[in-house]
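*Asks:* Predicted coordinates and the sequence they were generated for:
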Amino acid sequence: MHIGTWLQRLANGTPEARQLLEQALVQLWPDALGIFEPFADEETLLAAGILPDASEVLQQQWLSSIAPIITQLNLPVPLERVSRAGVAEDRDRAEVLRSTVPARYGGRQGQHNADFADLWEQMTMVYRLDPQASW
C-alpha cells in the first residue's frame, strides 16, 4: 500500500516528478529483480520446509502484486505476459509475468555497485550504534 501510494503520487504529480520516477524505475528495475536471485542450497531449504517458496515463485508473486499498479499508471516497467504450460494441474496453460530485461544478480555473492554502500550505511546505522542491543 505504501509503495502504491507513492507511485500514484509521483506518476500523477508534476511532469518532472513523473520523469524522475520513470528514470528511476528503468535504472533500478534490474536491481529489484535481483532480490529474487536463486541461491545455492535453495532446493534443500525448500525440501526441509525452511523456505516457503522458491525464488522464482516469490518473484512471480511480487510481479503479480505490482503489475496492476504499474499498468494503471502506464509506467515503463519492462514486463510482458507469457503463457507457460503445466503450471497448474487443472489448467493446460497459465499466464505468468516475465521481465524483458535481465535481473542484476550477484548481490548474494557480495557484488554490489557503489550506491549500495551508501544504502547499507543508512540501513545498518542504528544497529551499529549498539550491536548488543535487542531490536
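*Replies:* Done, it's in. Numbers count the residues shown, from 1 in each chain.

*Asks:* use CA for all of it now, contacts and neighbours both
*Replies:* Fine.

*Asks:* hey, where'd the helices end up in this protein?
*Replies:* 2-11, 15-34, 42-47, 55-73, 114-129 (DSSP state H).

*Asks:* what sits against the spatially most central residue of the chain?
*Replies:* Centroid-nearest residue in the chain, with Cα atoms, centre = their mean: A32, separated by 3.7 Å. By Cα atoms under 8 Å, 6 or more residues apart in numbering, A32 lies in contact with A103.

*Asks:* putting a second one here so we can go through both:
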Amino acid sequence: MQSIRIGQDPHFQYLLRLSDTCLILAQRLCEWCGHAPILEEDIALSNMALDLVGQARALLTRAGAVDGRGHDEDQLAFLRGEGDYLNATLAELPRGDFAFTCLRNAVLATLLKLLWQRLQESSDAELAAIAGKAVKEARYHQEHAGDWVVRLGDGTAESRARMQAALAQLWPYTAELFDTDAVDEHARASGLGPRWADLRDEWLAEMQALLAAADLQVPAQGAFLSTGRRGVHSEHMGRILAEMQYLQRSYPGGVW
C-alpha cells in the first residue's frame, strides 16, 4: 500500500514533532511488555506507553484537521513514509537495557512535561486542551523514571556502570531536542507553542539536579547533531516502522 501524502504547513509539522515523539517512544516502551525486571515495572512501562499512545492519538487527530487532507489518526500513524515522521531521534533508538530505558524516559518526560506546561496557553485551543491532561501524565512519567535513575546510579557497581554507559550513549542525542528552525519560529510567533530551544535551560537544570542525585556527571556536549525532527532518521527508524506498520499495510483499512 502506498504511503499517504502530507502537507508542509509549520503548524502541522509542529504537531507532528510532538505526536511522533510520543508515538515512537510508546512503541519502544511496548517492547518491555513481558520483559521488565519485575512485574510491577512491566505494568508501569506498559501503562506509560498507553499514556503516550493516547497523547499521540489526540495530537494526530488535531494534526489531520490542520493538514486538511482528510487523514485520520490511524492513517497518520501507520501510512506515512519514514521521512514524514518528525520524532526526535532519541525516541527511536533501540530499547537497550533497563538503565537505558529509565534514563531515556527521564530525558524525554522532563522535556514533555515542560512542553505540556507551556502548551496549556497555546493559541490552538484543542492543543491547549490536550496539554491540560497530558501534563499530569508527564509529571508521573518524569517522577517514575527519575526514581529509577537515582536508584540505579547510586546503587551497585553494576547498576552504576550501566547507568553511566546509558548516559554516555544517550546524551549526544539531546542536542537535537533544542535545535531551532522555521517550524519553531512559526510556533513562537503565532502563539502555537514555545520553541523547544526555549525550554533548554529549565530542562538542563532539572536533568542536572537528577543526575547529581544519582551521582552521575553530565557529559560534555559534542558537535554531533541528530536530525529526526526534520525527517532524517537513524538506521533504526526503518526497522521500527516495518514492525509498527505491518498489519495496517497488509490489511488496508482493517478494523477490529
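*Replies:* Sure, I can see it. Owing to the predicted nature of the structure, the values given are computational and were not obtained by experimental measurement.

*Asks:* coming back round to it: the residue nearest to the centre of structure 1 maps to what in structure 2?
*Replies:* Matched to structure 2 by TM-score structural alignment, A32 of structure 1 sits across from T174.

*Asks:* I'd like to know how far the residue nearest to the centre of structure 1 sits from T5 of structure 1.
*Replies:* Applying Cα to Cα, to the nearest Å, the value for A32 of structure 1 to T5 of structure 1 is 18 Å.

*Asks:* Which among the helices of structure 1 is found nearest to L97 of structure 1?
*Replies:* With Cα to Cα, the closest approach to L97 of structure 1 among the helices of structure 1 belongs to helix 55-73: 6.7 Å.

*Asks:* that older thread, now distance to R104 of structure 1 too, for the helices of structure 1, in CSV please.
*Replies:* What follows is those, written out as CSV (distance: least, Cα to Cα, whole Å):
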stretch, distance to R104 of structure 1
helix 2-11, 21
helix 15-34, 5
helix 42-47, 19
helix 55-73, 14
helix 114-129, 13
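
*Asks:* between those helices, which gets nearest to V101 of structure 1?
*Replies:* That would be, of those and by Cα to Cα, helix 15-34, which comes in at 7.1 Å.

*Asks:* Nearest residue to the aligned residue in structure 2 for W6 of structure 1 in space, ignoring adjacent ones along the chain?
*Replies:* Matched to structure 2 by TM-score structural alignment, W6 of structure 1 sits across from W148. Using Cα to Cα, 6 or more residues apart in numbering and skipping residues adjacent in sequence, the residue nearest W148 of structure 2 is C102, 6.4 Å away.

*Asks:* Surely F178 of structure 2 touches A197?
*Replies:* Yes - counting by Cα atoms under 8 Å, A197 is a contact partner of F178 of structure 2 at 4.1 Å.

*Asks:* hang on, the earlier thing: how much space separates the match of W6 of structure 1 from A213 of structure 2?
*Replies:* From W148 of structure 2 to A213 of structure 2 the distance is 11 Å (Cα to Cα).

*Asks:* more crowded one of those two?
*Replies:* Each of W148 of structure 2 and A213 has its neighbours counted (other Cα atoms under 10 Å); W148 has more, 20 against 16.

*Asks:* Isn't that one up against R104?
*Replies:* No - using Cα under 8 Å, W148 of structure 2 is not in contact with R104; the gap is 11.3 Å.

*Asks:* how much space between the residue nearest to the centre of structure 1 and Y105 of structure 1?
*Replies:* Counting by Cα to Cα, the gap from A32 of structure 1 to Y105 of structure 1 is 10 Å.
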